[in-house]
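Asks: coordinates for the following, if possible.
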Amino acid sequence: METHDLRAIANKIRRRDLRAVFEAGAGHIGGEMSVTDLLTALYFHIMSVDPKSPRDPDRDRLVLSKGHTALALYITLAEKGFIPPEEISTFLKPHSRLNGHPNRTKVPGVETNTGPLGHGLPVGVGMAKAAKLDGASWRTFVITGDGEMQEGSNWEAIMSAAQFGLDNLTLIIDHNRLQQGARLADTINLAPLAPKLAAFGWAVEEIDGHDMEQICTALSPDTITPGKPKCIVAHTNKGQGISFMSDNVAWHHKVPTEEQYKQAMTELEEAAK
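Replies: Just a heads-up that it's a prediction; the model follows:
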């Protein structure tokens, strides 16, 4: 798929995400906007997945470790055909399977339950190791937040992945510099992330996490370093695409007013032209 097509899909996902958060009265819209381009590139250009066979043993796997941005994943899955698009309107409603964090047993296309931060990468390491043991060719992708990288469990998983030579594993860090309530720099400042991962034996690449061409190139199997897991540090903006949300820590978990909703939708619609 061409990059302009991928950008159009990402914009559509952002608009639907905005509307769903506004209608539900809840959601993690800032981080959803920062991760959307990464999800779009994975599902519509990189990963081998089939909505008609969501448990195909040869499928590629994605673990959205920053599970609080589940809505962005649900909408991406709906666009891909895993779930009906109209189901997005049930987000967070009673008896809906579209909860605030993804549930593997309820939603086709979700690989593992996430939400407690620091769990997704260890699970992803297990998946990648299992593929190696089976001699399988499928790949495992894990998306974490940068604040989430403060969890010690991630660094244990990073050591393990390097020890096992898991070159079928790609970690994507959504590096939007913000976490709940504060900037990364004001809590436990892990930046710069790239040299730390490299020191643990990973192949590391830094990209603009909103440049679709850079994202697709970095995720390509042609960029795999044999014997090394890969980390992509994707520099992103929280609230990407919406002027008053962009790089604003207040929008980690906030719902726009009707006036803000209309302004944000207008901006996204203008960007789609």
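Asks: every contact and neighbour count from this point should use C-alpha atoms.
Replies: Noted.
Asks: can I assume residue 73 is in contact with residue 38?
Replies: No - judged on C-alpha atoms under 8 Å, residue 73 makes no contact with residue 38 at a distance of 10.4 Å.
Asks: can you show me the strands along the protein?
Replies: 61-64, 140-145, 169-175, 178-179, 182-183, 203-208, 230-235 (DSSP state E).
Asks: out of the ones you listed, the one nearest residue 8 is which?
Replies: strand 203-208 (17.5 Å; C-alpha to C-alpha).
Asks: could you export the strands of the chain as JSON lines, including distance to residue 96 and mean neighbour count?
Replies: Conversion of the strands of the chain to JSON lines gives the following (distance: least, C-alpha to C-alpha, whole Å; neighbours: other C-alpha atoms under 10 Å):
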{"stretch": "strand 61-64", "distance to residue 96": "20", "mean neighbour count": "26"}
{"stretch": "strand 140-145", "distance to residue 96": "25", "mean neighbour count": "24"}
{"stretch": "strand 169-175", "distance to residue 96": "28", "mean neighbour count": "27"}
{"stretch": "strand 178-179", "distance to residue 96": "27", "mean neighbour count": "25"}
{"stretch": "strand 182-183", "distance to residue 96": "31", "mean neighbour count": "16"}
{"stretch": "strand 203-208", "distance to residue 96": "35", "mean neighbour count": "19"}
{"stretch": "strand 230-235", "distance to residue 96": "32", "mean neighbour count": "25"}
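Asks: looking at the ones you listed, which is nearest to residue 152?
Replies: When the strands of the chain are compared by C-alpha to C-alpha, strand 140-145 sits nearest residue 152, at 13.2 Å.
Asks: how far out from the middle of the chain is the closest one?
Replies: Chain-centre distance of strand 140-145: 6 Å, with C-alpha atoms, centre = their mean, to the nearest Å.
Asks: from the contact counts, what lies against that strand?
Replies: strand 61-64, helix 120-134, strand 169-175 (3 or more C-alpha pairs under 8 Å, 6 or more residues apart in numbering; DSSP states H and E).
Asks: and the angle from it to strand 169-175?
Replies: Calculated by axes from the mean of the first three to the mean of the last three C-alpha atoms, to 10 degrees, strand 140-145 forms an angle of 20 degrees with strand 169-175.
Asks: to compare against the first, here's the next sequence to fold:
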Amino acid sequence: MTNTTTDTTGATAASPVADFAALPRLMSLMTGDEKHGPAATSTLDALWVLYDRVLRVSPATAEDPERDRFLLSKGHGPMAYYAVLAAKGFFPTDWLPGFGSYDSPLGHHPDRLLVPGAEIGSGSLGHGLPLAVGTALGLAAQGRTGPAVWVLIGDAELDEGSNHEAIAYAGAAGLSRLHTLVIDNSSATHGWRGGIASRFEAAGWSVTTVDGRDHEALYTAFTQPHPDRPHAVVARVEAKEYAGEPKPKAAPEPEPGAAAA
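Replies: Down below sits the predicted model:
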């Protein structure tokens, strides 16, 4: 089975629907500086389960008003997102090696005008959840009750006040078509007493915390009923410093016999 997609030049390409095991190979095609590798790999499992089993969107329905919307707020590590989109046929896999280059549509932050399937252009942290709230409100105003709105944020984004205004409003408004996926790799500056879930619960959300590498647990959490309330899934993964994040170099040892300063 294959999906077809049309790139920005008008050429049509075909891409097989890959399984999860193919994603590391696709990610390995993206090289260069400023990859934010840990930020990308922390999202890989959750993104795959969403696109493979939950989201009602495909290359053929990417412009359908009744499609589900997925917003990547954690946009500074987009390699996993690009790998999943390519695996699902939103754009050709031969775009991947050009990641981050001057003439590539695949920038270090996704651009919705260049990346097929991307709903928003990301940038400053903390914008995605407020945009998702606005998207859910806009769909409701149009009478579209079918589409679900999903937004993926990082735990460190919860340091931004804009998210807390969005969380408070969405809970009070009962935006039941709104879903927030929080990837928790322990990179927040302060953390939350009682855990991240407690912040959403206090605002009236449905919320569950799961192992962010367990596909069945993710699927169960993603599809959990939450009538009349928005839903949050906190996906816990390994701490950032253990996922390949570069560490500061130690000071060089003094040469033998060198005089002390």
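Asks: re earlier: save the helices and strands packed on strand 140-145 of structure 1 as a markdown table, and put in distance to residue 55 of structure 1 too.
Replies: Shown next, in a markdown table, are these (distance: least, C-alpha to C-alpha, whole Å):
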| stretch | distance to residue 55 of structure 1 |
| --- | --- |
| strand 61-64 | 10 |
| helix 120-134 | 14 |
| strand 169-175 | 19 |
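Asks: of all the ones you listed, which lies closest to residue 10 of structure 1?
Replies: strand 169-175 (15.6 Å).
Asks: could you tell me where the closest one falls in structure 2?
Replies: Under the alignment (TM-score structural alignment), strand 169-175 of structure 1 falls on residues 178-184 in structure 2.
Asks: what's the average distance of that stretch to structure 1?
Replies: For stretch 178-184 of structure 2, the mean deviation from structure 1 after alignment is 0.5 Å (mean C-alpha distance after the TM-score superposition for structure 1).
Asks: residue 93 of structure 1 -> structure 2?
Replies: By TM-score structural alignment, residue 93 of structure 1 lines up with residue 101.
Asks: in contact with the closest residue to its match other than its chain neighbours, which residues?
Replies: Nearest non-adjacent residue to residue 101 of structure 2, counting by C-alpha to C-alpha, 6 or more residues apart in numbering: residue 107, 7.3 Å away. For residue 107 of structure 2, the contact set (C-alpha atoms under 8 Å, 6 or more residues apart in numbering) comprises 99-101.
Asks: list buried residues within those residues.
Replies: In those, burial by neighbour count holds for 99-100, counting by 16 or more other C-alpha atoms under 10 Å.
Asks: coming back round to it: so how far is the match of strand 169-175 of structure 1 off the chain centroid?
Replies: With C-alpha atoms, centre = their mean as the basis, stretch 178-184 of structure 2 stands 9 Å off its chain's centre.
Asks: likewise for stretch 117-137 of structure 2?
Replies: With C-alpha atoms, centre = their mean, you get 11 Å for stretch 117-137 of structure 2.
Asks: where does that stretch end up in structure 1?
Replies: Going by TM-score structural alignment, stretch 117-137 of structure 2 sits over residues 109-129 in structure 1.
Asks: start to end distance for the matching stretch?
Replies: Stretch 109-129 of structure 1 stretches 20 Å from its first residue to its last (C-alpha to C-alpha, to the nearest Å).
Asks: who touches it?
Replies: 51, 54-55, 61-68, 77, 82, 101-104, 139-142, 144, 148-149, 151-154, 156-157, 160-161, 164, 166, 168-169, 171.
Asks: buried subset of those residues as a PyMOL selection?
Replies: Per 16+ other C-alpha under 10 Å, the buried members of those correspond to this PyMOL selection:
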select buried, resi 61+62+63+64+65+66+67+68+77+82+101+102+103+139+140+141+142+144+148+149+153+154+157+160+161+166+168+169+171
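Asks: hang on, residue 13 of structure 1 packs against residue 78?
Replies: No - taking contacts as C-alpha under 8 Å, residue 13 of structure 1 lies outside contact range of residue 78: 9.6 Å.
Asks: between the two, which has more neighbouring residues?
Replies: Comparing residue 13 of structure 1 with residue 78 by other C-alpha atoms under 10 Å, the one with more neighbours is residue 13, at 26 against 20.
Asks: what do we get in structure 2 for the more buried one?
Replies: Using TM-score structural alignment, residue 13 of structure 1 lines up with residue 23 in structure 2.
Asks: can you tell me which of the strands of structure 1 is nearest to residue 189 of structure 1?
Replies: strand 182-183 (8.6 Å).
Asks: ok, and what's touching that closest one?
Replies: Against strand 182-183 of structure 1 from outside (C-alpha under 8 Å, 6+ apart): 177, 249.
Asks: what do you get if the cut-off is 10 Å, keeping everything else the same?
Replies: 147, 176-177, 189, 247-250, 252 (C-alpha atoms under 10 Å, 6 or more residues apart in numbering).
Asks: can you list the residues you listed in JSON lines and add distance to residue 271 of structure 1 and neighbour count?
Replies: Converted to JSON lines, these look like this (distance: C-alpha to C-alpha, whole Å; neighbours: other C-alpha atoms under 10 Å):
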{"residue": "147", "distance to residue 271 of structure 1": "29", "neighbour count": "26"}
{"residue": "176", "distance to residue 271 of structure 1": "21", "neighbour count": "26"}
{"residue": "177", "distance to residue 271 of structure 1": "24", "neighbour count": "22"}
{"residue": "189", "distance to residue 271 of structure 1": "33", "neighbour count": "15"}
{"residue": "247", "distance to residue 271 of structure 1": "18", "neighbour count": "21"}
{"residue": "248", "distance to residue 271 of structure 1": "20", "neighbour count": "17"}
{"residue": "249", "distance to residue 271 of structure 1": "23", "neighbour count": "21"}
{"residue": "250", "distance to residue 271 of structure 1": "23", "neighbour count": "17"}
{"residue": "252", "distance to residue 271 of structure 1": "22", "neighbour count": "24"}
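Asks: now compare these and name the two farthest from each other.
Replies: 189 and 250 (18.9 Å).
Asks: how close does the closest residue to residue 113 of structure 1 other than its chain neighbours get to residue 110 of structure 1?
Replies: The shortest distance from residue 113 of structure 1 to any non-neighbouring residue, by C-alpha to C-alpha, 6+ apart, is to residue 103 (4.8 Å). Noted for residue 103 of structure 1: a distance of 7 Å to residue 110 of structure 1, by C-alpha to C-alpha.
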